[in-house]
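Student: Pasted the sequence and its predicted model underneath.
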Amino acid sequence: MNAPTSPQKLTVKDFATDQDVRWCPGCGDYAILKAVQKTLADLGADKDKTVFVSGIGCSSRFPYYMETYGFHTIHGRAPAIATGVKLANPELDVWIVTGDGDGLSIGGNHLMHAIRRNIDCQILLFNNEIYGLTKGQASPTSHLGTRSSTTPNGSTDAPLEPIKVALGAGARFVARTADKWIKEMPDVLKAARSHRGTAFVEILQNCIVYNDQVFAGFTGKEAQEGSFLHVEHGKPLLFGAGRAKGLRVKPGTFKLEVVTVGEGGVTEADLLVHDKTDPVLAGLLAAMRGPHFPIAFGVLYDDPAESHEAAVAAHKADQKARTPDVSINALLKRGRTWMVEGPKA
């Protein structure tokens, strides 16, 4: 988006408030907060034209800790309120902060429609696969077998995959990062902010109390290099130790497969090259997670289209051009009218 910038050079501290940051010690939200503050400082964002809108949950305390304008709203309704903010003043840089419970359960309807309308904003969905603030219930993204206060014997519900949901709703920008990828996260956030339209970013975030180490398989210190893949537009989809493994389309199918460069005649030329404008490839990358595939991080899809508020403004301008200026009295009498007369004497 063509977001306003500040005339003065800003630092991370310029975006930090005087409020005590209150999350559990070790919570991944601290890293995300610093990454967002760094992103806005690096971009020279105008604090007076930046707005953070949140719903309910641990992540939704975000507006208190950002030295910008903000709304801490009601459960699941942050996208609806942010839509109103953007339509009222399209020049504002609007960020929506939500969680997997807030955004995909009670707020799923609002999230879906904000995405399909393509509001020019950034949606940051913190996904810890659990309800944290309300004390550890299974959330819409909790994986099968998750033991929680509401699923003591393990969850039997099939989980939602946030990026697949966003793509299904018509998202034109989807990305994934994690609280552990503190160096890479600002680059993803900058790409999201530069996108015109809804930019949906899933941030995997560790809940140290109720779902600790759920992402350790690909973000922890002991994570295997072959468990994750950082995509980059125009570059082959390589990963693993020495970047020896790669992704290609399995011959004769529309499925991805993992191959090792140098084995079975496979060369780097056989691998898929990441194209962030390809929605089919984005869907395939979003679906990868499991013992046989790495999980994809970075900008999976970025193909801008006209934003909702731009379409609304153009529609209003067209209607105004088609409608001549007339008096209120003329408007009231336009079209089919009739007179209601009182009883005759």
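Tutor: Looks like it came in fine.

Student: When you work out contacts or count neighbours from here on, use the C-alpha atoms and nothing else.
Tutor: OK.

Student: So which residues make contact with whichever helix or strand residue 51 is part of?
Tutor: When elements are assigned from DSSP states H and E, residue 51 belongs to strand 50-54. Strand 50-54 is contacted from outside by 60-63, 66, 68-74, 78-79, 81-82, 92-98, using CA atoms under 8 Å, 6 or more residues apart in numbering.

Student: can you give me the strands in the protein?
Tutor: With strands called from DSSP state E, the chain shows them at 50-54, 69-72, 93-99, 122-127, 173-178, 199-204, 228-230, 238-239, 245-249, 256-260, 295-302.

Student: Pasting the second one now:
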Amino acid sequence: MDESLEVKGEGSTRRLFDLGGVDVAWCPGCGNFSILKALKMALAELDLKPERLVIVSGIGQAAKTPHYLRCNFFNGLHGRALPAATAIKAVNPELTVIAESGDGCMYGEGGNHLIHAIRRNPDITCIVHDNMVYGLTRGQASPTSLRGFKTPAQAAGVFHEPLNPLALAVALNVSFAARAFAGDIEETKEIFKRAISHRGFALVDVFQPCVTYNRVNTYQWFREHTYYLEDSYDPSDRVEAFKKALETDKLPLGVFYVNRKPTFEENLSLYRKSLEPLHRRKVNMDVIGELIDATRRG
């Protein structure tokens, strides 16, 4: 399946973010293909350059996404994409930084990091492929699996409440929260563009059907159980955003909440006098020596 995006430039066609000739290790029909395509489209339409983009992921099928993009990327430990992404953005605020992984990685092993990333508000985008199952480890229930969902490891069915990432994010007063559906590439692309353009922490939960290990939450299931927020919806209304996030009969899609506030980088004392990235600054070895000595003294 060719998921490249051709972008017409001056007299030539450029494949901005496509590696080309790479074997993709996803099952045919996997929702990850659509997310990858929507992301390539969004990045190209935002006129971003591969060399100015860093995608950070953890472990899992979704975490393989940056392997299929022409850009800088960092593959970290399971659940640990957000700390690395926060550090990269802090060291060089000029970069566009995207943290990307699946629901197990971001909401399970990485749930604590998600909470504190929302609190810190780094200027990064967090894209979560939410298929309600662990795909790489062959079909265990994930934090977002619905009640009653049966797997070989949960033969009697999941009996606890699924995590509601958008309700959690809005409750923590996140800077940007949205939900997309991989079955609608065009709308997913538009949501990605808004999230990446937003200044602050932007969470995008993407419903992504797993065609191998989740035969319940299929493309058809999502089409029947989702709807798009109305054009008149006001994403600045936190109370209404929380109400929408709690809906379960039909699951809303779109941008739930936008709350512009100072970013983690803007709050750092390092950037109060100068916005020059740290990697361009002259290293003061005397200061570093003092810090090392202070650490040794305890």
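Tutor: Received the coordinates, thanks. Bear in mind that the values here come from a model prediction, so they are computed numbers and not experimental data.

Student: mean offset of the strand holding residue 51 of the first structure relative to the second structure (after superposition)
Tutor: Once fitted to the second structure, strand 50-54 of the first structure is off its aligned match by 0.3 Å on average (mean CA distance after the TM-score superposition for the first structure).

Student: quick check: that strand aligns to which part of the second structure?
Tutor: The alignment of strand 50-54 of the first structure onto the second structure (TM-score structural alignment) spans residues 53-57.

Student: Quick check: buried residues in the matching stretch?
Tutor: 53, 54, 55, 56, 57 (16 or more other CA atoms under 10 Å).

Student: closest to residue 153 of the second structure among those residues?
Tutor: residue 57 (25.8 Å; CA to CA).

Student: ok, residue 163 of the first structure to residue 176 of the first structure distance?
Tutor: For residue 163 of the first structure, the distance to residue 176 of the first structure (CA to CA, to the nearest Å) stands at 8 Å.

Student: Please disregard the earlier target; I meant residue 57 of the first structure.
Tutor: 20 Å.

Student: can you count the residues close to residue 19 of the first structure?
Tutor: 10 (other CA atoms under 10 Å).

Student: do the same with the one 5 residues further on
Tutor: Residue neighbour count, defined by other CA under 10 Å, stands at 13 for residue 24 of the first structure.

Student: likewise the one 4 residues further on?
Tutor: Summarising burial for residue 28 of the first structure: neighbours were counted as other CA under 10 Å, giving 22.

Student: residue in the second structure matching residue 15 of the first structure?
Tutor: When the second structure is aligned by TM-score structural alignment, the residue opposite residue 15 of the first structure is residue 17.

Student: ugh, wrong one, I meant residue 177 of the first structure
Tutor: Taking TM-score structural alignment, the alignment pairs residue 177 of the first structure with residue 180 from the second structure.

Student: do the same with residue 121 of the first structure
Tutor: For residue 121 of the first structure, the residue aligned by TM-score structural alignment is residue 124.

Student: dump the residue contacts of its match.
Tutor: With CA under 8 Å, 6+ apart, residue 124 of the second structure has these contacts: 85, 86, 89, 96, 97, 98, 99, 196, 199, 200, 201, 202.

Student: before we move on, back to that, the match of residue 177 of the first structure - nearest residue in space that isn't next to it in sequence?
Tutor: In this structure, residue 180 of the second structure finds its nearest non-sequential neighbour in residue 206, 4.6 Å apart by CA to CA, 6 or more residues apart in numbering.

Student: Now do the counterpart of the one you found in the first structure: how many residues are near it, please.
Tutor: Taking TM-score structural alignment, the alignment pairs residue 206 of the second structure with residue 203 from the first structure. Neighbour count of residue 203 of the first structure, defined by other CA under 10 Å: 26.

Student: related to what we said a few turns ago, so how many other residues sit close to the nearest residue to the match of residue 15 of the first structure once chain neighbours are set aside?
Tutor: Excluding the flanking residues, the one nearest residue 17 of the second structure by CA to CA, 6+ apart is residue 70, at 4.5 Å. Residues lying near residue 70 of the second structure (other CA under 10 Å) number 19.

Student: I figured residue 70 of the second structure was touching residue 19, is that so?
Tutor: Yes. At 5.3 Å, residue 70 of the second structure counts as touching residue 19 under the criterion of CA atoms under 8 Å.

Student: Mind telling me which residue is nearest the centre of the second structure?
Tutor: residue 127 (1.5 Å; CA atoms, centre = their mean).

Student: Mind jotting down where the helices sit in the first structure?
Tutor: Counting by DSSP state H, the first structure has these helices, from start to end: 29-43, 78-88, 100-101, 108-117, 162-168, 185-194, 216-219, 279-287, 308-322, 328-332.
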